[in-house]
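Student: Provided below for reference: sequence and predicted model.
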Amino acid sequence: MTSRTASPAHTDNSDLDRSAAGISVAPRTQTPDPAPRLRQVYALARAEWGQLLNNKVALLNCFALPALMVFFFAGIGGFTGISFGALAPMLVLGTALLFVVYYTLVTSFVARRESLLLKRLRSGEAGDGVIVAGIAAPFVLITIAQTGAAALAAVLWLDVPARPQMALIGLAAVLGSLAWVSLAVASTGPTKSVEHAQITTLPMILVPLLLSGISLPLAMMPEAMQSVAHFAPMTPVVELTHLGMTGQTVLGETLTGLALAREVAVECAVLLGWTVIGWWVSRRTLRWESRS
């Protein structure tokens, strides 16, 4: 295995080993009384959280990077006629999904696979879904917490009016996390090592970022590209958050009633579609043990 400093997630697995021991790694057919799934997820999530706290690079990636990217994209992004307060939660959520949930989860999952920890966990009573949920939970919770904090700060200190549509921000955070967790797991299949993740994750970071409107105004894109962009995995997150913070779409349309409900349903359907695609690919390409 390669150097532990090469990735935010590439750390010692002692905490996760202890977690695996706590769950039990006996063959599944020999565990008639398995621990409840939520308790298993909690044990794995707590161990993954311990790994995160012991890794300064990972902490920087999870807590400082989204805030830094807010100021970066606020200066170059494609949003006009919107205050910084309304813009901040959208940028926090978008960048956190890309770099906290997606990239960090890919490197973490690959590191656990190469150390054979996933194989040991899978040979016990923890199911595949429990393992994925346990490893992903800390990164998802960090993303949701940061987004909620940004929205609250915008209302309290940045003169953004509170509105009922702000519930859409929570919806975007939850469905966006589901989609990007599934895409992260799917991306581990072709990723040979933690260092290789820097290459394999690049298309899934750059293309959705370009098409989301965060880095390039959607209004400046050709009409055909705009149509494609609406089906990218980051665009619905940006659209829902923009609706929640401003009551308008990214293109400046004010929606109410059935028009708003229809728009929300479409954006949610796109995110759920990407979730299904990610899991479908994962079932065919995911590896649970080292290639060597």
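Tutor: Good, I have the coordinates.

Student: CA atoms for contacts and neighbours, from now on please.
Tutor: OK.

Student: What distance do you get for L98 to Q51?
Tutor: Distance of L98 to Q51, computed by C-alpha to C-alpha, to the nearest Å: 20 Å.

Student: tell me the contacts of the residue nearest to V100 when sequence neighbours are not counted?
Tutor: Nearest non-adjacent residue to V100, counting by C-alpha to C-alpha, 6 or more residues apart in numbering: C62, 5.2 Å away. For C62, the contact set (C-alpha atoms under 8 Å, 6 or more residues apart in numbering) comprises A96, F99, V100, F139, I142.

Student: And for the third one, the neighbour number?
Tutor: It refers to V100. 26 (other C-alpha atoms under 10 Å).

Student: putting a second one here so we can go through both:
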Amino acid sequence: MFDIAWSELAQTFRNRSVLITSFFMPVAASVFFIWRREIFASVGQGFIAALVVFTIAAFGLYASAVTSLAARRQNLFLKRLRSTTASDAGILVGLILPATALATLQTVLVLVVLSAVTGRPADLALVAIGALLVVAMMIGLGLATAGVTRSPEHAQITTLPISLGVIAVVNWVAITGYEELTALKRLLPGGAATELLTRAWDDGVAATDALILIAPTLAWVAVSGALALKYFQWEPRR
């Protein structure tokens, strides 16, 4: 598993387009959000935290995972790996681990910078839980999307609906607040996680409310995992 992960990490750093679009651009966008944080002062700094987490997860982790898996399947690398002693789970973990580790590191560093310039979050533990749930959800959605993606070039199209969709949900939920259409906002993918992240950063969340917000996010993690099991393919798509 770790041999596969090291090999995948090396391939990632050799691919300049993947580095720019999947890693540098999300970080650059996050830095811009922090730099112009006064624009979001009326919404709260928690909005920036949620936006950072989802931007890196959607464009850094999710998009790069789909592109990488589609490329490895197209050149039959996945098929060759299955002929080795590595288990299916070990192969997938090895392929996804570098992107996950890089996205997690990016998120931590950007949130540390945000806390340094705006103040510590009210509930750091819940911010961490919310971020981890977002990462888990995007990994599952990445595996599912890779199953319907024919090539790395095709990934630029197939990843757009979910990437832009979750960012739209973050903006809608955080900017319009939680008082209206509360149930709908919490049921949308990323909606409850956005509320959890923003409230945990700005004011803190009571234990009961935290469980209410974690539940639908966990449900989306389960849904994304089920979609991954259903749609992910090892053989090239025809």
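Tutor: Received the coordinates, thanks. Given the structure is predicted, the values throughout are model-derived calculations rather than measurements.

Student: quick revisit: rebuild the contacts of C62 of the first structure as JSON lines, extending it with secondary structure and distance to W288 of the first structure.
Tutor: Converted to JSON lines, the contacts of C62 of the first structure look like this (DSSP: H, G, I helix; E, B strand; the rest coil; distance: C-alpha to C-alpha, whole Å):
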{"residue": "A96", "secondary structure": "helix", "distance to W288 of the first structure": "26"}
{"residue": "F99", "secondary structure": "helix", "distance to W288 of the first structure": "23"}
{"residue": "V100", "secondary structure": "helix", "distance to W288 of the first structure": "22"}
{"residue": "F139", "secondary structure": "helix", "distance to W288 of the first structure": "20"}
{"residue": "I142", "secondary structure": "helix", "distance to W288 of the first structure": "25"}
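
Student: Among the residues you listed, which one has the most neighbours?
Tutor: A96 (30 neighbours).

Student: Under the alignment, what does that one map to in the second structure?
Tutor: Structural alignment places A96 of the first structure opposite I56 in the second structure (criterion: TM-score structural alignment).

Student: these two touch, right, that match and A103?
Tutor: Yes. Counting by C-alpha atoms under 8 Å, I56 of the second structure touches A103, with 6.2 Å between them.

Student: which residues are in contact with both of the two?
Tutor: Between them, I56 of the second structure and A103 share these contacting residues under C-alpha under 8 Å, 6+ apart: F23.

Student: need the contact list for A45 of the first structure.
Tutor: A133, G134, I135, A136, A137, P138.

Student: what residue of the second structure matches up with the last one?
Tutor: In the superposition onto the second structure, P138 of the first structure corresponds to P98 when matched by TM-score structural alignment.

Student: measure that match to T104 of the second structure for me?
Tutor: 10 Å.

Student: Burial check on G189 of the first structure, number of neighbours?
Tutor: For G189 of the first structure, using other C-alpha under 10 Å, the count is 19.

Student: Just name the closest of the contacts of A45 of the first structure to A58 of the first structure, please.
Tutor: Among the contacts of A45 of the first structure, P138 lies closest to A58 of the first structure (C-alpha to C-alpha), at 11.8 Å.

Student: Run a quick check on that closest one versus G50, I expect a contact.
Tutor: No. Using C-alpha under 8 Å, P138 of the first structure is not in contact with G50, being 9.8 Å away.

Student: With neighbour numbers in mind, choose between these two.
Tutor: Taking neighbours as other C-alpha under 10 Å, P138 of the first structure and G50 compare with P138 leading, 22 against 16.

Student: ok, the more buried one to A145 of the first structure distance?
Tutor: 10 Å.

Student: ditto for L105 of the first structure
Tutor: In terms of C-alpha to C-alpha, L105 of the first structure sits 17 Å off from A145 of the first structure.

Student: More neighbours: which of the two?
Tutor: L105 (29 against 15).

Student: The more buried one: what's it in contact with?
Tutor: Contacts of L105 of the first structure (C-alpha under 8 Å, 6+ apart): A9, I135, A136, F139, V181, A184, V185.

Student: what do you get for T55 of the second structure?
Tutor: P26, A29, S30, I167.

Student: how does it look with 6 Å?
Tutor: P26 (C-alpha atoms under 6 Å, 6 or more residues apart in numbering).
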